[in-house]
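Trainee: below is the sequence, then the predicted model.
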Amino acid sequence: MAENQSPKTQNSSDEIDLGQLFHLIGKGFNAIFRFFLRVFLYLKKNIFILIGLVILGLVIGYGLNKIISKRLKIEVIVKPQLESKNYLYDVINEVQSNISAKDSVFFKSIGIEKIDFSGLEVTISRVVEDVNSESDIKYLELLQSFENTDAISDIVRAELQNKSSFNHQITFYYKNAEFGKDFVNKILEYINSSKYYNGILEVYRSNAAYRIKEDEYLLKQVDEIISNYTNSLASKSNNTVSERIVLDNQEQVNIADIFEYKTGLIRDIETKKLELIERTEPVSIINLGQPQEEHKSFFGKNIVLIPFIFILVFFIISILLFLNKKSKTLT
């Protein structure tokens, strides 16, 4: 008898539990609905205040954007020679630090007697060049042909030096037009006044000039060898002529190697002449730009920031007032 009644009792308890569960779910949905209803009523009650705050914020933001500070700037493209890139950045940071500290003694020491600090600023950044992936792939394929040769080390070294010496842009900001140009020239002179790097450049230039002189002497000898070979070739036009040249030491040299050696000498002379032109100062000036006017907004372009701040402050005040009202009921 008791065994027959136990399943019915269990089923009725399950039905009660399910009923309580659905009741709790219903209460949860009602609570969420009431919350959204209260938020809607709150927004409806304060809609005109919120709209007024948005309009006021937009007007104030628009007005602040109209407050524009004008100053001039000169952009200078430079290229550090040797390993003077870190030196260049250190000097620019030094100059900017002295501008921030308004250290007129420092600027007098580099020849700037009367300095106008208003709007004065110096910045530096690397000039990012466009990368052509297709040309880079072709270049890598070309390098594979030099694999396991002595030339590959020279090529890699030259490429590493080239990649580590990007062009850089120094930007000078100022307000006084007459003072600005003189300031730029004095700072550039100060950058290139390093005795250490100027001493190294002098050695480089001396070595390059000596290398050119020696290469030209060797090139003259090679031209004489080729000329003698050409003359002998003309005199023995009816006979078979060897492709090798016998020198005074009885060693035979392939004529193709002679021409390749001559080409290498010519390229070396061209490279050293370019070094004499480029390496005249520790930091070469690629382009000295003309003064241009810069317009800088006082507040920036984000005019929606002020309306957002106004609305946020309004909500915070409303929450604090609500909490204060509830706290009084508890006491």
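Mentor: The structure has been received and is ready for your questions.

Trainee: C-alpha only now, for contacts and for neighbours.
Mentor: OK.

Trainee: which parts of this structure are strands?
Mentor: 68-80, 121-126, 168-174, 244-246, 252-254, 283-288, 292-297 (DSSP state E).

Trainee: and the contacts of the third one?
Mentor: Identification of contacts with strand 168-174 by CA atoms under 8 Å, 6 or more residues apart in numbering yields 71-79, 117-127, 180, 184.

Trainee: what's the angle from that strand to strand 292-297?
Mentor: Here strand 168-174 runs at an angle of 70 degrees relative to strand 292-297 (axes from the mean of the first three to the mean of the last three CA atoms, to 10 degrees).

Trainee: with the first one instead?
Mentor: Here strand 68-80 points in a direction 130 degrees away from that of strand 292-297 (the same axes, to 10 degrees).

Trainee: if I pick the residue nearest the centre of the chain, what's in contact with it?
Mentor: Centroid-nearest residue in the chain, with CA atoms, centre = their mean: R126, separated by 4.7 Å. By CA under 8 Å, 6+ apart, the contact list for R126 reads F166, N167, H168, Q169.

Trainee: let's bring in a second one:
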Amino acid sequence: MNKNGPKDQEDQEIDLTQISKKISSLFQRFNTFLFRCIQFFVKNVIAVSILLLVGVGLGIFLDQTQKNYDNHIIVAPNFKSTDYLYSKINLLAAKIAEKDTIFFKSIGIQNSKEINKITIEPIVDVYKFINNNGLNLELLQLMAENGDLKSVVKETTTSKNYTFHTIIVSTKAITDPKNTIQPILNYLNTSPYFREVQKISISNIQQKIKAKEGIIGQIDGILNEYSSANDNRQKSDKLIYYNENLQLNDIIKTKDSLTKDIGTLKIQLFNSDKIIKDSTVIMNIKNTKSINGKLKFVLPAALILGFIFINFFISFYRKQSLKAQQNSTI
């Protein structure tokens, strides 16, 4: 028989009583806090109403007058000029921060004060990145061993190897491509070094196309000769025809491969007309990120919270002053 049974039961009852008292105390504190909040707003209803109206009105005015727009330029840097592109964008961003209007006028941008900022980010395309070079898959796997793959594919050294990148130009108002976008693209394509590389690359591509077209011409000649010979061939030559037909299949496959290579080279030639090739420009996208366009909600809340904080500070200061006076008189 357990002699400690009644005592344990009493302890449990005491614990339950204490817990219920604590819960009741919490509810009372919450009710008191809620009452004080209501009392504060009732007491200051006029001031709060004025702040609410002023905040909403000012917010609507600012939302209508201070609009921000994003302009996206999707570009593909040629001739291994990705680092050059990023350094140029960083320079433009620094000049915007410095408000160097003279510099921007020198590159053809007259209203540089309308530009808030300029940034660049890669368009992540892991599959194309891997397909371009089989070693890239091994590289990603090696880098992912010490970190998350998602962070690796967006890491700076990796992201610069993607084909396409987006330049984002943020402006204070609707802008025209001739006044902003085109001068920036012209500025990015003024590198003397990469212009020389461009000339050599274009010449190399043209030579490759010419050489492959010459080989296709020779293959066409062989096929024409085979076709003429096949018309005069007797039916008893079936064994020889079968062996030659196997060689003919290899020749046709070679021609098909060369034709695909020429198509790829012609696309490269088309994209090589600029150092930084722009593929798409999307203009004047209204920026609604962060608090843009939401000031009619943010300002009233900020003003009311500021008013509450000031009243709380004044009340706290008065209480502490009274305590200090009482302590000094004792």
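Mentor: That came through, no problem. Predicted model only: the values in this text are computed from it and were never measured.

Trainee: that older thread, please identify the deepest-packed of the strands of the first structure.
Mentor: For the strands of the first structure, the largest average neighbour count (mean count of other CA atoms under 10 Å) is found in strand 168-174, namely a mean of 22.

Trainee: top helix in the first structure by residue count?
Mentor: Secondary structure of the first structure per DSSP state H: the longest helix is helix 2-45.

Trainee: so which elements touch that helix?
Mentor: If you count contacts as 3 or more CA pairs under 8 Å, 6 or more residues apart in numbering; DSSP states H and E, helix 2-45 of the first structure packs onto no helix or strand.

Trainee: quick one: distance of that helix to the chain centre.
Mentor: 62 Å (CA atoms, centre = their mean, to the nearest Å).

Trainee: kindly report the same for stretch 200-213 of the second structure.
Mentor: 36 Å.

Trainee: what do you get for stretch 177-186 of the first structure?
Mentor: The answer for stretch 177-186 of the first structure is 26 Å, by CA atoms, centre = their mean.

Trainee: repeat that for stretch 121-140 of the second structure.
Mentor: 18 Å.

Trainee: likewise stretch 118-129 of the first structure?
Mentor: Worked out by CA atoms, centre = their mean, stretch 118-129 of the first structure lies 11 Å from the chain centre.

Trainee: go on, stretch 36-52 of the first structure?
Mentor: 48 Å.

Trainee: for it, buried residues please.
Mentor: L50 (16 or more other CA atoms under 10 Å).

Trainee: name the surrounding residues that touch that stretch.
Mentor: With CA under 8 Å, 6+ apart as the test, stretch 36-52 of the first structure has contacts from I311.

Trainee: one more time with 10 Å
Mentor: With CA atoms under 10 Å, 6 or more residues apart in numbering as the test, stretch 36-52 of the first structure has contacts from 30-35, 53-58, 307, 310-311, 314-315.

Trainee: quick one, which of these are buried?
Mentor: L53, V54, G57, L58, P307, F310, I311.

Trainee: show me the helices in the stretch 201-330 of the second structure, by range?
Mentor: In the stretch 201-330 of the second structure, the helices defined using DSSP state H, counting those that start in this stretch lie at 238-271, 295-329.

Trainee: looking at those, which is nearest to K150 of the second structure?
Mentor: helix 238-271 (29.8 Å; CA to CA).

Trainee: in terms of secondary structure, what does the closest one contact?
Mentor: The helices and strands touching helix 238-271 of the second structure, judged by 3 or more CA pairs under 10 Å, 6 or more residues apart in numbering; DSSP states H and E, are helix 192-232, strand 276-286.

Trainee: and with 8 Å instead?
Mentor: Packed next to helix 238-271 of the second structure, using 3+ CA pairs under 8 Å, 6+ apart, are helix 192-232.

Trainee: residues in the first structure matched by the helix it packs on, start to end?
Mentor: Aligned by TM-score structural alignment, helix 192-232 of the second structure falls on residues 195-235 of the first structure.

Trainee: how far apart are that stretch and its match in the second structure?
Mentor: Using mean CA distance after the TM-score superposition for the first structure, stretch 195-235 of the first structure ends up 1.3 Å from its aligned counterpart in the second structure, as a mean over the superposed pairs.

Trainee: over to stretch 255-270 of the first structure?
Mentor: Averaged out, stretch 255-270 of the first structure is 1.0 Å away (mean CA distance after the TM-score superposition for the first structure).

Trainee: any buried residues in that stretch, and which?
Mentor: I255, I258, K262, L265, D268, I269.

Trainee: doesn't F308 make contact with G61 of the first structure?
Mentor: No - G61 of the first structure lies out of contact with F308 (CA atoms under 8 Å); the separation is 10.9 Å.

Trainee: of those two, who's got more company?
Mentor: G61 (20 against 15; other CA atoms under 10 Å).

Trainee: mind listing what that one touches?
Mentor: F299, N302, I303, V304, L305, I306.

Trainee: tally of neighbours for the residue opposite S327 of the first structure in the second structure once aligned?
Mentor: Correspondence of S327 of the first structure to the second structure, assessed by TM-score structural alignment: A324. Other residues near A324 of the second structure number 11, with proximity taken as other CA under 10 Å.
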